[in-house]
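# sharing a model prediction with you, sequence too.
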Amino acid sequence: MPDGDQAAVAATLLHGPRHLPPGLFAGTEATVLRGLRVHANTISHARLVALEETFPRLREHLGAADFNRLSRAFVEAGGAERRGLADIGAGFADWLDDALAADIARVEWAWLESYHAADAGALRLADLAGDDEAALLARPVRRHPAARIVPLATGAAPCLDPAFAPDTAAILITRPDAEVRLFAAHPADAAALDAAAQFSPLGSLIALLDEEHPGGGGAIAALIDAGAFEEVAP
């Protein structure tokens, strides 16, 4: 189907039969509209299923009925326009009025981003074993492509993992191997990962955490152990 015809069908599905050009489909107007209705229902169902699969913890937290109601409202309000099924949840968290639900959705979306991020080897603590102090501080590090930190505005952490305390300030998401992992994090961890978005000497990150993190510069070991940094040549 030519691009112009696809746009006409999309406009009809979004805004009603007045936007359907005459003669685009064979058959009576009633038959064409009935076919478009079936097509629209199929698309809507696929979008709702995609949202369920994207936000399983949020669906569990809200309950199936409330989650379905919010999902339908999101789709009907145009929140899924021009998005493929894989990207349909990109704006869902910002659309939610419930701050706790929005926190859960942001973490679940970051989980999906981490899952689909580029492959890269993770820096391991064992990789640093042969470095003397000068080499350790000078070693360049870079944030792993799959590493994400999501600040929390609410006590949503136990909804993501019962082991997390309600006062957890942020969630670190990593994928050092094949499995996406979640960790309780501190806002200073986010600053350290931001500083290593390209490259940073390890010593600079240790100094940053020493000033801002309750665990001091030693908190860098926890980030490395979690798989937050990419393995790069020293």
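Good, I have the coordinates. Everything numeric in this text was worked out from a predicted model, so none of it was measured. Numbering: from 1, shown residues only.
# every contact and neighbour count from this point should use C-alpha atoms.
Fine.
# for the nearest residue to Ala11 once chain neighbours are set aside, list the residues it contacts.
Excluding the flanking residues, the one nearest Ala11 by C-alpha to C-alpha, 6 or more residues apart in numbering is His19, at 6.1 Å. Residues near His19 by C-alpha atoms under 8 Å, 6 or more residues apart in numbering: 8, 11-12.
# using CSV, lay out the residues you listed together with distance to Ala102.
Converted to CSV, the contacts of His19 look like this (distance: C-alpha to C-alpha, whole Å):
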residue, distance to Ala102
Ala8, 34
Ala11, 30
Thr12, 32
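# of those, select the buried ones using a ChimeraX command.
To isolate the buried subset of those in ChimeraX, counting by 16 or more other C-alpha atoms under 10 Å, use the following:
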select :12
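# of the contacts of His19, just say which sits nearest to Phe74.
The shortest approach to Phe74 among the contacts of His19 belongs to Ala11, at 18.1 Å (C-alpha to C-alpha).
# A further structure is provided below for comparison with the first:
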Amino acid sequence: MSFIESQNSFAAALLHPDRPLPEGITTARGAADLSRFAVYRNNVYVGLTTALGERFPVTKRLVGSDFFAGMARAYAADHKPASPLIMYYGDDFPDFIAEFPPAASVVYLADVARIEVAWTRAYHAADFLPLIAAALGGIAPERLADVVLVPHPSARLVRSDFPAGAIWSAHQGETLAPVADWHAETVLIVRPALHVEVHIIPPRDAAFAALLLEGATLGEAAEAAFTANPAFQFGSALIGLIGLGAFSAFEPNEGNLP
């Protein structure tokens, strides 16, 4: 067996208790050592599920420690870390939750987990000064529609059919506050300075924000937003998103504009 095959066999056996003991796992006397490997396997599971619990505290709180532990263990069985940076383990955990039958009744759970993924990513994103509204002042009005805003490195948008942002916010303190309005939400997660901020975007601005963060021009995003919601107001939406620190620059830059 090659070295790569041995590695794969060892990793598979770690995360699947039904797999046989990998070759070469023996005592000093050469006997198979099932008990010691079981201890090592358990330590790996504990490490991975603990990492998930620390990254998804609200998700864990919503379903309880026991349920979360079982869900996390089921996830870990088929999802090895893709990076040595354990803080990023679980990037696709929300997608797993969405397809996990025992969690089906908690319909908003996957979207709350997506906010927590975005929060972690924003926390560890590169530091960058956010764009200020005054920077757009030199753009000729007839060229404004062609401008593309560059998302801040920390900016993430989560669109949910449920009040995922309000649910996440309600679980930030010891005392839980009921969610009064049950409706779809678009949530902006961004770290323009030292702290990660979580903002619920007004519904009329949701399409505009999503398209801008996907690289659409101001004109394209505004047209789609007007179509989606006639109450959309271009000026207030643009200034609002810039004020939240959602962008770091714009293209083309001033040097390329007449």
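That came in fine, so what should we check first? In this text, all values refer to a predicted model and were calculated from it rather than measured experimentally.
# could I get the contacts of His19 of structure 1 as TSV with distance to Leu51 of structure 1 and secondary structure?
Formatted as TSV, the contacts of His19 of structure 1 follow (distance: C-alpha to C-alpha, whole Å; DSSP: H, G, I helix; E, B strand; the rest coil):
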residue	distance to Leu51 of structure 1	secondary structure
Ala8	26	helix
Ala11	23	helix
Thr12	23	helix
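# so which residues of structure 1 form helices?
Here structure 1 has its helices, by DSSP state H, at 3-15, 29-54, 56-62, 64-76, 92-95, 99-116, 133-138, 157-160, 187-195, 202-212, 219-226.
# quick one: contacts of the last one?
The set of residues external to helix 219-226 of structure 1 that reach it, using C-alpha under 8 Å, 6+ apart, is 123-125, 174, 176, 183, 189, 205-206, 209, 213, 229.
# farthest pair in the residues you listed?
It's Pro176 and His213 that sit farthest apart of the contacts of helix 219-226 of structure 1, by C-alpha to C-alpha, at 22.9 Å.
# the more surrounded of the two?
Pro176 (25 against 19; other C-alpha atoms under 10 Å).
# tell me the counterpart of that one in structure 2.
Alignment of Pro176 of structure 1 against structure 2 is given by TM-score structural alignment, with Pro192 as its counterpart.
# now render the contacts of helix 219-226 of structure 1 as CSV, adding distance to Glu29 of structure 1.
Converted to CSV, the contacts of helix 219-226 of structure 1 look like this (distance: C-alpha to C-alpha, whole Å):
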residue, distance to Glu29 of structure 1
Leu123, 63
Arg124, 65
Leu125, 68
Thr174, 53
Pro176, 56
Phe183, 56
Asp189, 60
Leu205, 66
Ile206, 69
Leu209, 67
His213, 66
Phe229, 59
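# tell me the one among the residues you listed nearest to Gly84 of structure 1.
Thr174 (24.7 Å).
# what is the neighbour count of the nearest residue in space to that closest one that is not next to it in sequence?
Counting by C-alpha to C-alpha, 6+ apart, Thr174 of structure 1 lies nearest to Ala147, which is 4.5 Å off, once chain neighbours are set aside. Using other C-alpha under 10 Å, Ala147 of structure 1 has 25 other residues around it.
# aligned to Ala147 of structure 1, what sits in structure 2?
Under the alignment (TM-score structural alignment), Ala147 of structure 1 maps onto Ala155 of structure 2.
# contacts only, for its match.
Ala155 of structure 2 neighbours (C-alpha under 8 Å, 6+ apart): 122, 188-191, 246-247.
# with Ala40 of structure 1 instead?
Each residue near Ala40 of structure 1 by C-alpha under 8 Å, 6+ apart is listed here: Leu13.
# and the contacts of helix 219-226 of structure 1, which are buried?
Neighbour counting over these (16+ other C-alpha under 10 Å) leaves 123-124, 174, 176, 183, 189, 205-206, 209, 213, 229 as the buried ones.
# look through structure 1 and report the residue furthest from the middle.
Thr28 (44.7 Å; C-alpha atoms, centre = their mean).
# how much space between that residue and Val38 of structure 1?
16 Å (C-alpha to C-alpha, to the nearest Å).
# same check on Ala120 of structure 1?
From Ala120 of structure 1 to Val38 of structure 1 the distance is 44 Å (C-alpha to C-alpha).
# with neighbour numbers in mind, choose between those two.
Ala120 (16 against 11).
# that one maps to what in structure 2?
For Ala120 of structure 1, the residue aligned by TM-score structural alignment is Phe128.
# in stretch 116-131 of structure 1, what's buried?
Quick answer for stretch 116-131 of structure 1 (16+ other C-alpha under 10 Å): 119-120, 122-124.
# again but with stretch 157-170 of structure 2, I slipped
Neighbour-count burial for stretch 157-170 of structure 2 flags 157-160, 162-170 (criterion: 16+ other C-alpha under 10 Å).
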